[in-house]
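Engineer: after the sequence you'll find the predicted model.
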Amino acid sequence: MNKRNKQWLVALSTAVALTAAVPAAAYADKAVPDLRAGTTEGSSAVPIKAEETAPVNTAISKEKAISLAKSYVSIPADYKIQNVSLYNRMDINTKRNVWNLSFVKTVNGKHKGSIEVSLDADNGDMIGFNTYIDDPGAKPSYPLKVNREKAQEVALSFLAKMSPRLKDQVRLNADYGADAKPPLNGQVRHSLRYDRMVGEFPFVGNYIDIEVDSEGRVLSYQVNWNADIKFEQVKPGMTMTEAMAKIRETAKPELVYVVPYQMKQPRKPVLSYELQPIVLDAVTGEVQQSAGNSSQISTAPLAEKALGTKPKNGKNLTREQAAQTVKDHFTVPAGAAQEQANYNEYTDEYSGITTAEWNIGWTLKDGDKEIGNVNASVDSRTGIIRSFNSYTWQQQAGQSMKRIAYADARTKAVELVKKQLPWLVQELYLSEPSEVEIKRMNDEQSSEYSFRFVHKVGDARIDYNNVRVSIDAYSGEVRNYYANIAEFDYPEQAPAVISRDKAVDAWLDYYKLELTYVLDSDFVWNGSPISREKYNLMVASGELQPGEGLAEPKTKLVFRLVSKPIDEPVFLDAQTGQWRNQTTGDAASLEKPQASDIEGHWAQRELELMVAYKALDVADGKVRPNQVITRGELIKMLVLSMNSGRSPILYSGAESAKSSFDDVSADSSYFVYVQNALEQNLIDRGDGSFNPEGKVDREEMAELIVRALGYNPLAERNELFNLTFKDADKTEQKGQAAIVIGLGIMSLKDGNFVPDREVTRAEAAAAFFRFLSVSADLKEAPLRND
């Protein structure tokens, strides 16, 4: 029997199974470990032998840690302990000894699940656990058995058992996790955060994170807490209203060009207004700046006008020519051998533009020992150098150990950029480091000076362009150069934009004001505060030893702006004042879509889910559940359902970006969904028209659903099905109707399929609600209509 016939038998057996309604019990949930707090009777984890005990000096031994973990979390008998480790964890500025225990479930050598438990090795408290279950077919059930409100009760109960000393010192962060839409597939996880309270104010640097699934199981628990922090009991010097007025007065929205990467064609820069979160000292009312984030962009560009013209595309450089181009502009150490030269052509998936480049590498050796390397990237058609990196592991003979001055390094970086990008210097501005950062770079332990250049057109910064230079602090040579300049046209005349006050008003709708304690400084180096990220980097590089440079943790009471929970990333269009989606550029809203006409409707939960994912549009606060759905709306709903709620991506350089239907243009709101449906063979091109506003009957919806499941070729064999509905003779797509009825996705009306009955928006929402559940069980569809 050939492969095709075997496949057909598989499909045939599936068809037979679909001839009767599929009971809900057929989709019983797979067993998962019960991770509620409690003991584990009968657990048969592998015992740890005494001689395996690590020679560590902690109050809690390894054996005790394993015993405690099993008392805190129910660990199923088929989970065996695989890994035990002891490490130091930094909780702000306090080192903590932590046992990390990993219990793993394997089936036939395959990893099927794990439970990781972390314990304080000095007092035995559980400070965290995580679970992982390999269940790719997991699907949510709606309505959820445990919703977010009920999950909060489960989380509080668990917290009280695990951390009784902390339960009265926390408060639910109502916004954390609240913006997450319910998943269309996979496991539902309610993410909850409980912030530490100090008197009446929260300290957001300490919190407890808990995840609860829709079955009421605690899936993860993480304690981020430091009892050593001292809080100065102060009272705010202004009210929330006064603080907001001060923020409104001092806010400086910035004009920035952005390009949404899934923007409809033609893809082009959009002028936006940005406003970074503002922080006020709650006592003094002063605007705060964090160390390392206080650089200022120079008020003048590198030059008043261009110093040259941009090289045009020409004949591709040879490998030798590309290497010589690098040597003409940068220092390649004497004796360095060229050992790499790779040519690459790349077509940008969004713009369709093809670029070509040489990536060339040199290696510097001392005898047989490699002591450094040089790498560069050169545009093969223009000769423009895109990047250069030079690094040596040891000081070369004769090289001076005297540091060059910061001012000299700055001059060298500016001159380099002028030489490499002469056609752009009138639009490039140096981002001046702060005094603290300059002091850090001037320190003897710092081996380089780093500089960043900002690209601006008029008063607007270009968000996606980036020029960086670093100069060796001893040799004065260029250590790193990177220039990423996207090719877009910008208006010669600055476009009209909304007023500064309107931009501030819009952003203050995006943010909310909160009064909270924050860390004033984490770490100190040479008398100056440094960020946690910088500290970790210095420890990793060996510049600091763990624990060195720690400052006494200090806190400050502040008013700060934080973003409200919203369903999509947005930016503010500076010309229209409209919020737009950062990904697509489409119109967006800060408010979650709400429909006022579905309360108490028989399909309320199904409609709410579709509205949450914008599979159904809401106009004037109404979703119109009893209105007949259009072909465009149905395709959008189907594609979103198949794609876990995400809009499909179409690339401008691909054929799919061209309109395939005469009546669905590239600027249509249905374009990406119709094109994606065509690519997946859910619809046919036919005579070249799609009719997006056409009404949909039950027979057409059944065919679309069956195609999405991958069973349409099977459905065409009508003789395989035991047709039980009365009006089978009036139904042209008999196999499709039998499948959707058999799977419970659609239902009969008094024993009839009623193929020509038009489908309402509510009926379509209900059908795709059930499609989401069924498709997880049929994820390995045997056939496609290719």
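Structural biologist: Thanks, I have it.
Engineer: from here on, just use CA atoms for contacts and neighbour counts.
Structural biologist: OK.
Engineer: of all residues in this protein, which one is nearest the centre?
Structural biologist: Centroid check for the chain by Cα atoms, centre = their mean gives P569 as the closest residue, at 10.3 Å.
Engineer: contact partners for it?
Structural biologist: By Cα atoms under 8 Å, 6 or more residues apart in numbering, the contact set of P569 is N581, Q582, T583.
Engineer: can you do 10 Å?
Structural biologist: Taking Cα atoms under 10 Å, 6 or more residues apart in numbering, we find P569 in contact with W579, R580, N581, Q582, T583, T584, A588, S589, L590.
Engineer: out of those residues, which are buried?
Structural biologist: Buried subset of the contacts of P569 (neighbour count, 16 or more other Cα atoms under 10 Å): W579, R580, N581, Q582, T583, T584, A588, S589, L590.
Engineer: okay, now the one to match up with it:
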Amino acid sequence: MKLIKKAAPIAVASALLLSIAPQAWAADEPAATASTQSSLPFPGQQEGKTVEPTVTKEQAIELAKKYVTIPADYKLESASLNAFWGYAGQNIPSWSLNYTKKIKDHYYANINVSIHGLNGKLTGYNAYTADPEKKPSYPPKVDFQAAKNIADGWLKKLNPDETVQYNDQAEKSFRTPLNGNYTYNIRYDRVVNGVIFPQDGINVDVNGEGDVLGYSFRWTDGVTFEQGVQPIGLEKALQAFRDKADIALSYEIPYQPREERKPIITYSMNNFMIDAGKGQPWNPLNLPVLSGSDKKPLTDKPLAGKPASDLNLTKEEAIAKATAAFGLLKGYKLDNASYNEQIDPTTGKTSASWSLRWNVDSSDKDSKLRGFEGAWANVNAKTGEVTNFSRNIPYTVDGQTKFEPKVGLDEAKKKAIEFVRQYLPAHTHQLVLDDAGLQQVSEEQLKELRTWDIRFNRVIDGVNANHENVSIGIDRETGQIVNYYGSLSEIDYPTTKPEVISEEKAKDLLFSQYDVQLSYVASQGFGTYAGNSIMDQKLKVMIAAGEIPPSALNASGKVEAKLVYTLVSKYTREPFFLDAQNGQWRNASNGEPIVLETVKATDIDGHWAQRELQLMLDYQALDLKDGKVIPNQAMTRGEMIKMLVIAMNGGNYGIYYGAERTASFKDVANGSAYFAYVENGVDRGLIDPGTNFNPNEKMSREDMSQLIVRALGYKQLAENQDVFNKNFADASELKHVGQVAIVVGLGIMSLSDGSFKPSEDVNRAQAATAFFRYLQKREELQQAPRFY
């Protein structure tokens, strides 16, 4: 194995590397069986023949035992031969072996191994056990570096000849986990000519105990890598990205905000690659690099007011609205009509709609609709507006996948604009035609387009409205509208653009979240991979159904990889966006301000609780004040419940309660910074609802002991005070002897000169330490896994 330790690869690598899914448990008596699964044929496939394996079942079994440790009490449950599509139009064989361990007819553990049917390589491994005696420890026994060392050992054993590079993206985003049941995902990317090819590579999964639970290998054969290119260099590549980036203003709405859902104006940019030799934008599959088009709406003012919302359409009236907009569906018959009402979580308004479905009338022997499947429509029952319409049409025309269209782009755009003006007159002043992609489609690709897809973006005073748009699909043969989708909401957007930071400053911030990386990327197709390639299977089905053209895949057997520069995200822990008004990063889930870099306090280096305080800072369970954590500052009740809830939720602080949630305490209303944590604490039984919570009061040691005992699930046990040791010097001052005895007995909290000091305030360092110990004991005391 040749291992290169350098920078991180492109972000798409993990998406393109698909691991092997575990086989389903066999229902009958365990037995080794073999079966062949054929791939679906599709237009453009050369042979479609399954390649016969050169590795027999018996050889695959022996190889599996060589590669991984399979305990003697594991029995071979099944051996399946599967076939997966490859670049040369062939189906590549792969053996999938499933080993299980049973105890009293219950499945106890399993190991899945995948062996390449041609070269005998290990392409996949997954292990699972429900051993009740094996509980994870906290903190994990192995840290990230130790897990990487274990993964390196697997590479040296299994892949001594492949040249790979360690992908440090996961390590850069790593935070110490909040539970012991943790898996480190160690990734290595293929290297060719000193450049990474991240669509190929190796994944090794190591748990906190140091056990390898997963392995996957993808290595594409027959790739031609671009040669003779002199890269322009990282500095010029970064400048090319800046010059070509389309910076746009948009309104984003967090889907789980702490307060009422309101639009936040943001800056964003398109994602693309740069041709390493030419310095121009490029992307795979020869698709055009999309960019923003003119922001001028169809009209300066709306052509009409918004329709009244009091129609309450009947089924017949809804059908009439749909057929008036899209024409009578001759040869179809209505198959289903359903009425639905729902409350919009964003606006709180009740909406009603009719969902209509037509199928081709099979009784019409003279029907010209052979190959057509049906049509669907949604009609707003209150306003009479048609919100969706779709008519399935075959991809081919007279058996041909390429044809000369009878309807040109200009004619299609004109028809789409006329439709919008007629049926969406109240929105024409906010709808902008976006045809940038269509204008860049090559002549060859145009011959395979069955429909013109005309898109109108909703833009309000130059700001895109939360990805809202209207999309119209026009048949290039008949000129009919065969697809229509409108996502225009009733959200209260600003009518004029707010004050925002400059576009140049926004670019600085947006590009600060990326590194520029030189890499190879396959120009077409998705590679030969003897594994469970869900992507390949889905694409073949889509092509066979006529949903995408065959040229989306390279079935010629020629695979080319291009040398490009890519933007590599530095931060992958959670989705976020850039607030255009103040330049802050915000969590996409709740809209709260976040810091992308690891939070560092200036006053905890060398502190006795540095590890515990840093852990709480990493998950924003503690807030900094002027860059300081102030370890000796007393914790408030609000801060304490926030810390505990975040710790119990595994670091997820995006807890959401809508306006319908009634506050459990008068002094922590919906919209308070502590509301979600207090309500979650109530739901978890950590605190009981009452008149006041007093979030700004200091937290006492005895009150903290109650929270921890409830978090452990020992509330009822603690109430049996007679069974607990009361030998505390200040036992007479305790209101909750059971709770104090539990936290002291478990070592979560300690005594001082034999006294617990129940009324003493808890400071930040003490709280972080107590919760760290709580996490340790939670792992030790958790219930054993159940058999299934």
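Structural biologist: Sure, I can see it. A quick note: this is a predicted structure, and the numbers were derived from the prediction, not measured.
Engineer: just the buried ones among the contacts of P569 of the first structure: which are in helices?
Structural biologist: Among those, DSSP state H puts none in helices.
Engineer: aligned partner of the residue nearest to the centre of the first structure in the second structure?
Structural biologist: Counting by TM-score structural alignment, P569 of the first structure corresponds to P575 in the second structure.
Engineer: longest helix of the second structure?
Structural biologist: helix 764-781.
Engineer: with the first structure overlaid, how far apart is that one on average?
Structural biologist: In the superposition against the first structure, helix 764-781 of the second structure averages 3.0 Å from its aligned positions (mean Cα distance after the TM-score superposition for the first structure).
Engineer: against which helices or strands is that helix packed?
Structural biologist: helix 610-618, helix 637-648, helix 701-712, helix 737-745 (3 or more Cα pairs under 10 Å, 6 or more residues apart in numbering; DSSP states H and E).
Engineer: list the buried ones in the second one?
Structural biologist: This means helix 637-648 of the second structure. Neighbour counts over helix 637-648 of the second structure (16+ other Cα under 10 Å) mark R637, G638, E639, M640, I641, K642, M643, L644, V645, I646, A647, M648 as buried.
Engineer: for A663 of the second structure, see how far away the last one is.
Structural biologist: Right, the one you point to is M648 of the second structure. Distance, M648 of the second structure to A663 of the second structure, by Cα to Cα, to the nearest Å: 21 Å.
Engineer: repeat for the third one
Structural biologist: The gap separating E639 of the second structure from A663 of the second structure is 18 Å, by Cα to Cα.
Engineer: and the helices and strands packed on helix 764-781 of the second structure as TSV, adding distance to M542 of the second structure?
Structural biologist: TSV is the format used below for these (distance: least, Cα to Cα, whole Å):
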stretch	distance to M542 of the second structure
helix 610-618	43
helix 637-648	43
helix 701-712	49
helix 737-745	59
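Engineer: what's the closest of those helices to R778 of the second structure?
Structural biologist: Minimum separation from R778 of the second structure across these (Cα to Cα) falls at helix 701-712, 6.5 Å.
Engineer: that closest one vs helix 737-745, what angle?
Structural biologist: Calculated by axes from the mean of the first three to the mean of the last three Cα atoms, to 10 degrees, helix 701-712 of the second structure forms an angle of 80 degrees with helix 737-745.
Engineer: so what angle separates the directions of helix 701-712 of the second structure and helix 764-781?
Structural biologist: 30 degrees.
Engineer: helix 701-712 of the second structure: how far from the chain's middle?
Structural biologist: In terms of Cα atoms, centre = their mean, to the nearest Å, the centre of helix 701-712 of the second structure is found 35 Å from the chain centre.
Engineer: report the angle between it and helix 637-648.
Structural biologist: Using the same axes, to 10 degrees: helix 701-712 of the second structure against helix 637-648 is 30 degrees.
Engineer: could you measure from Y423 of the second structure over to S35 of the second structure?
Structural biologist: For Y423 of the second structure, the distance to S35 of the second structure (Cα to Cα) stands at 55 Å.
Engineer: and T572 of the second structure, by the same measure?
Structural biologist: Taking Cα to Cα, one finds T572 of the second structure at 40 Å from S35 of the second structure.
Engineer: of these two, who's got more company?
Structural biologist: T572 (15 against 11; other Cα atoms under 10 Å).
Engineer: strands of the stretch 51-200 of the second structure, start to end?
Structural biologist: Taking DSSP state E, counting those that start in this stretch as the test, the strands found in the stretch 51-200 of the second structure are 75-85, 91-103, 106-116, 122-129, 163-167, 183-192, 195-207.
Engineer: export these to CSV and tack on mean neighbour count?
Structural biologist: Output for the strands of the stretch 51-200 of the second structure, formatted as CSV (neighbours: other Cα atoms under 10 Å):
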stretch, mean neighbour count
strand 75-85, 22
strand 91-103, 24
strand 106-116, 22
strand 122-129, 22
strand 163-167, 24
strand 183-192, 23
strand 195-207, 25
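Engineer: quick check: which of the ones you listed is nearest to T478 of the second structure?
Structural biologist: T478 of the second structure lies closest, by Cα to Cα, to one member of the strands of the stretch 51-200 of the second structure: strand 75-85, at 35.1 Å.
Engineer: tilt between that closest one and strand 106-116?
Structural biologist: In terms of direction (the same axes, to 10 degrees), strand 75-85 of the second structure departs from strand 106-116 by 40 degrees.
Engineer: what about strand 75-85 of the second structure, how far off from the first structure?
Structural biologist: Compared with the first structure after the fit, strand 75-85 of the second structure shows a mean deviation of 3.3 Å (mean Cα distance after the TM-score superposition for the first structure).
Engineer: show me what that strand is packed against.
Structural biologist: For strand 75-85 of the second structure, the packing partners by 3+ Cα pairs under 10 Å, 6+ apart come out as strand 36-37, helix 57-67, strand 91-103, strand 106-116, helix 534-544.
Engineer: mind redoing it with 7 Å?
Structural biologist: strand 36-37, strand 91-103 (3 or more Cα pairs under 7 Å, 6 or more residues apart in numbering; DSSP states H and E).
Engineer: so can I have CSV of these showing distance to A245 of the second structure?
Structural biologist: Compiled in CSV, these are given as follows (distance: least, Cα to Cα, whole Å):
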stretch, distance to A245 of the second structure
strand 36-37, 45
strand 91-103, 40
